[in-house]
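# Fold the following and give me the result.
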Amino acid sequence: MLETQLSLSEQIQNALGEISQRTGKSVNELIYEAIEIFVSENQQKKRRDLMHKARGIWADREYLNSRDIRQEWDRF
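Presented below is the predicted three-dimensional model:
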C-alpha cells in the first residue's frame, strides 16, 4: 500500500478525533473509508454517465434478429 501525506484543517482534525473516539476506529481508518466511499461513488457516476451517453446509439438501426446473428457467428 502506498503512503500519502495529507494536510487537514484543525476543524477536520478535531472532527476526525471525535469520530475516532466514538467509533473506536483510528483516524487513518476513517480517512481510508471516506476515500473508498468517494472513489466508489465517482466510479458509479462515471459508469452512469457512460450509459447515458450510449443510450440511443442503436435507435437508427433496424432490428437485429438473434437467429441471423447466431447463423453469422456459426460461419466462424
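# C-alpha only now, for contacts and for neighbours.
Will do.
# Could you look up the SS state of Ile57?
Secondary structure assignment for Ile57 (DSSP: H, G, I helix; E, B strand; the rest coil): coil.
# same question, His52
helix.
# Next: Leu2.
Applying three-state DSSP: Leu2 is coil.
# Same check on the one 4 residues further on?
In the three-state summary, Leu6 is assigned as coil, counting by three-state DSSP.
# count of residues packed around it?
Using other CA atoms under 10 Å, the number of residues around Leu6 comes to 6.
# where's it relative to Gln43, distance?
Going from Leu6 to Gln43 by CA to CA, to the nearest Å gives 23 Å.
# I have a second one here; can you model it like the first so I can compare?
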Amino acid sequence: MKRTQIYLTEEEKKAIEKLSDERGTTQSNIIREAIDEYVAKEETKSKKKSIMDFAGIWKDKEDIPDVREMREGWGRRMKRLGLDPDDS
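Reported below is the predicted structural model:
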C-alpha cells in the first residue's frame, strides 16, 4: 500500500469516525472501501458508454444489405434444392 494524505471537511471526518466506530474498522479502511466502490461504479459507466457508442456504429450505413431480404433469398434457394429452410 502507498501512504497518502487527504484533506477532509469536519463533517466528512466525523462521518468516517462514526462509521469506523460502528464497523470496528479503521478510518483508512472506510476510505479505501469508498474509493473502491467509486472506481468500480465509474468503470461500469465507462463500459456501458463504450457499448452504447459501439452499438450505433453502423446505424447510418446504407451499403449494408437487408438481412431479412438475404434470409428470404437463402430460403428460396434451399427450397429449390429440396431442403426445408425451416428445419433446424
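# count of residues packed around Gln27 of the second structure?
18.
# For it, what is the corresponding residue in the first structure?
Matched to the first structure by TM-score structural alignment, Gln27 of the second structure sits across from Val27.
# Surely that match is in contact with Asn14?
No. Using CA atoms under 8 Å, Val27 of the first structure makes no contact with Asn14, being 10.3 Å away.
# Where does the closest residue to Gln27 of the second structure other than its chain neighbours fall, secondary structure wise?
Among residues not flanking Gln27 of the second structure along the chain, Ser20 sits closest, at 5.4 Å (CA to CA, 6 or more residues apart in numbering). Using DSSP states H and E, Ser20 of the second structure sits in helix 10-23.
# Give the buried residues for that helix.
Ile16, Glu17, Ser20 (16 or more other CA atoms under 10 Å).
# and Lys29 of the first structure, how far is that from Asn42 of the first structure?
Quick fix: residue 29 of the first structure reads Glu, not Lys. Between Glu29 of the first structure and Asn42 of the first structure the distance is 20 Å, computed by CA to CA.
# quick one on the thing from earlier: and which of the buried residues of helix 10-23 of the second structure is nearest Ala34 of the second structure?
Ile16 (10.4 Å; CA to CA).
# could you measure the closest one against Lys48 of the second structure, distance?
Applying CA to CA to Ile16 of the second structure and Lys48 of the second structure gives a distance of 31 Å.
# same question, Asp36 of the second structure
Applying CA to CA to Asp36 of the second structure and Lys48 of the second structure gives a distance of 18 Å.
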